[in-house]
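*Asks:* Kindly return the folded structure for what I paste below:
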Amino acid sequence: MNSYTSREGLELALEIIKQSPKQEGSVKLIVCRPSVDQRKVLEVGELSLEEGLLGDNWKQRELTRSKNGMVKVDNQLNLMNSRVIEAITTDKEQWQLAGDQFYVDFDLSYENTPPGAQLLIGNAIIEVTEEPHLGCKKFADRFGMDAVKFVNSEQGKQLNLRGINAKIIKPGLVKVGSIIKKI
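*Replies:* Okay, here's the model as predicted:
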C-alpha cells in the first residue's frame, strides 16, 4: 500500500526544496527504464549522444517521436530534484516509480536552469530543453493527486518540481554521488 504525502505536507517541504544547491549539487539515484513500467537502479550510467542513457528505452517511447516519425532528442533525459521526490515519498525504493533517470540534489527551477542551460553531470554535459516535464496519469496513480497538483501548480512549474528534460551534448559516465553543476 502506497502512502502519499498530503498537499499540506508537500507545501511545508517547499522551504527545504528551495534550499537546493544552485551551482553544484550531487546525483542521488540513477534509474534505467529497460521497457515500459520496468526499472533498473544503476550505480553508474553511460550517456550516449545517439542512445541517451544506455539500457534505457528512451528511443522506443511514444513521446520520443515527432509527428514526422523522427526521434526527438529534447527528452533524452529526465531529471528530478531529489528533495521533491523525498517530500512526496520518504521510501527511496519508490523514487524510481516517478519515471525519471536522474534524481539530483540540485535546483532545477526555471530561474536556475532555464532552457539552454548546460550542466556537467559526472563527466558528461547535458543541456536543459524547452519541453516541459509535467506530472501524468502514471505519476498520479503512483503518488496521488496531491502530488500532481503540487508539482503542476503555478509555483511548481516555476520551480520545475516535476523535473526537467535534457539532451546530451557530450557523452560520458555518471555515478551515484557524481557532481552536477552549471557550466
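
*Asks:* Could you use CA atoms for every contact and neighbour count after this?
*Replies:* Will do.

*Asks:* quick one, helices of the protein?
*Replies:* For the chain, applying DSSP state H gives helices covering 7-18, 82-88, 92-95, 137-143, 145-151, 154-158.

*Asks:* just these: most buried one?
*Replies:* Highest mean neighbour count among these (mean count of other Cα atoms under 10 Å): helix 82-88, with a mean of 24.

*Asks:* how near is the spatially most central residue of the chain to residue 121?
*Replies:* Relative to the mean C-alpha position of the chain, the nearest C-alpha, by Cα atoms, centre = their mean, is the one of residue 79, at 2.0 Å. Relative to residue 121, residue 79 is positioned 11 Å away (Cα to Cα, to the nearest Å).

*Asks:* Same check on residue 169?
*Replies:* Distance from residue 169 to residue 121, by Cα to Cα: 11 Å.

*Asks:* just residue 96 next, same as before
*Replies:* 19 Å.

*Asks:* Quick one: residues contacting the closest residue to residue 27 other than its chain neighbours.
*Replies:* Nearest non-adjacent residue to residue 27, counting by Cα to Cα, 6 or more residues apart in numbering: residue 104, 4.4 Å away. Neighbouring residues of residue 104 by Cα atoms under 8 Å, 6 or more residues apart in numbering: 25, 26, 27, 28, 29, 79, 80, 81, 82, 180.

*Asks:* Out of those residues, give me the one that has the most neighbours.
*Replies:* Neighbour counts for the contacts of residue 104 (other Cα atoms under 10 Å) peak at residue 80, which has 27 neighbours.

*Asks:* Excluding covalently adjacent residues, which one is nearest to that one?
*Replies:* Residue 80 sits nearest to residue 163 (Cα to Cα, 6+ apart), 4.1 Å away.

*Asks:* Here is a second sequence; please produce its structure as well for comparison:
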Amino acid sequence: MRSQALLDIARSAPKREGVLKLIVLRLPGEGRSLPESARLSPGLGLEGDRWGLKADRVLSAEVSLMNARFIEAAAERPERRGLSGDNLVVDLDLSVENLPPGSRLRVGEALLELSGHPHHGCSKFQRHYGREVRELVDSPEGVSLRLRGVYARIVEGGLVRLGDALMTEPSRSSEGPPRPA
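*Replies:* Model (predicted):
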C-alpha cells in the first residue's frame, strides 16, 4: 500500500541533524519560485513569500517546513515538490515526538522555533498530490509525524541556502527562565 510506504519513508529521516533541500517562495495566486537562497526575517517570514503580504499574519506561522523524503515520494516528480507551498523542505524528522512545539532549529544564519499551530491538508494539497496523500497527512499518524509540515516562528533572521545544515538547539524551556537584560 502506498500510504505505508510513504510513512516508512518519512520515518527514515534523520533525527538531530538535517539538510535544507528546497526553498519555496509562494507567489501571488498559486505561483512558486525555487531560489537557491533566501532571507528569513522576523515579522516578514521568508522574504518574497506571499505570507508577508497578509494583513492577518500569524507570527507562530511565519514559515513552514516539510519533510523532504515524504514530499519527494508523494510528489512522484521533482518539479511537483514545491506545489505544497511549504517554505523550507528539509531532510529531518519533523515529528511531534522528535521535535515537540517549542523546539528550535538552526538553519543557515536563522533560528526557528516550531509552533503548535496546526497545519492540515486542504483541497489544493489534494489537487496536487491526490486524495490518498491528503487523507494520510490528516490521519492521526500523519498528524503525529507532521507529514503536512510544521509552522515555525523566526527567532533570529538570516540567510538560508540550499544544502545548509539544520541543527536542533535547546528550546527556551530547557534553558531555564529568561534572564533580565
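
*Asks:* List the contacts of residue 108 of the first structure.
*Replies:* Taking Cα under 8 Å, 6+ apart, one finds 80, 81, 159, 160, 161, 163, 164 in contact with residue 108 of the first structure.

*Asks:* can you tell me which of the residues you listed are in strands?
*Replies:* 80, 81, 164 (DSSP state E).

*Asks:* And the residues you listed, which is closest to residue 100 of the first structure?
*Replies:* Ranked by distance to residue 100 of the first structure (Cα to Cα), these are led by residue 80 at 6.5 Å.

*Asks:* pretty sure the closest one contacts residue 162?
*Replies:* Yes: at 6.3 Å, residue 80 of the first structure and residue 162 qualify as touching, with contact defined as Cα atoms under 8 Å.

*Asks:* Relative to the second structure, what is the average displacement of the strand ranked longest in the first structure?
*Replies:* Secondary structure of the first structure read by DSSP E shows that its longest strand is strand 24-32. Compared with the second structure after fitting, strand 24-32 of the first structure deviates on average by 0.5 Å (mean Cα distance after the TM-score superposition for the first structure).

*Asks:* Where does that strand end up in the second structure?
*Replies:* Mapped onto the second structure using TM-score structural alignment, strand 24-32 of the first structure covers residues 17-25.

*Asks:* quick one: that stretch to chain centroid distance?
*Replies:* Stretch 17-25 of the second structure sits 9 Å away from the centroid of its parent chain (Cα atoms, centre = their mean, to the nearest Å).

*Asks:* cool, stretch 26-33 of the first structure as well?
*Replies:* Stretch 26-33 of the first structure has its C-alpha centroid displaced from the chain centroid by 9 Å (Cα atoms, centre = their mean).

*Asks:* related to what we said a few turns ago, show me what the longest strand of the first structure is packed up against.
*Replies:* Applying 3 or more Cα pairs under 8 Å, 6 or more residues apart in numbering; DSSP states H and E, we find strand 24-32 of the first structure packed against strand 40-42, strand 102-105, strand 179-182.

*Asks:* Counterpart of the residue nearest to residue 27 of the first structure over in the second structure?
*Replies:* In the second structure, residue 104 of the first structure lands on residue 90 (TM-score structural alignment).

*Asks:* Now do the same for residue 142 of the first structure: its match in the second structure.
*Replies:* By TM-score structural alignment, residue 142 of the first structure lines up with residue 128.

*Asks:* Leaving out sequence neighbours, find the closest residue to its match.
*Replies:* Sequence neighbours aside, residue 83 is the residue nearest to residue 128 of the second structure in space, at 6.7 Å (criterion: Cα to Cα, 6+ apart).

*Asks:* Report the contact partners of residue 12 of the second structure.
*Replies:* residue 93.

*Asks:* Relative to residue 49 of the second structure, how far out is it?
*Replies:* On the measure of Cα to Cα, residue 12 of the second structure and residue 49 of the second structure end up 29 Å apart.

*Asks:* Make a markdown table out of the helices and strands packed on strand 24-32 of the first structure and add distance to residue 153 of the first structure.
*Replies:* Below are these laid out as a markdown table (distance: least, Cα to Cα, whole Å):
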| stretch | distance to residue 153 of the first structure |
| --- | --- |
| strand 40-42 | 29 |
| strand 102-105 | 20 |
| strand 179-182 | 26 |
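
*Asks:* Please work out which of the ones you listed is packed deepest.
*Replies:* strand 102-105 comes out most buried of these by mean count of other Cα under 10 Å, with a mean of 26.

*Asks:* once aligned to the second structure, how far is it on average?
*Replies:* Compared with the second structure after the fit, strand 102-105 of the first structure shows a mean deviation of 0.5 Å (mean Cα distance after the TM-score superposition for the first structure).

*Asks:* Looking at residue 96 and residue 121 of the first structure, which one has more neighbours?
*Replies:* It is residue 121, of residue 96 of the first structure and residue 121, that has more neighbours when counted by other Cα under 10 Å, with 24 against 21.
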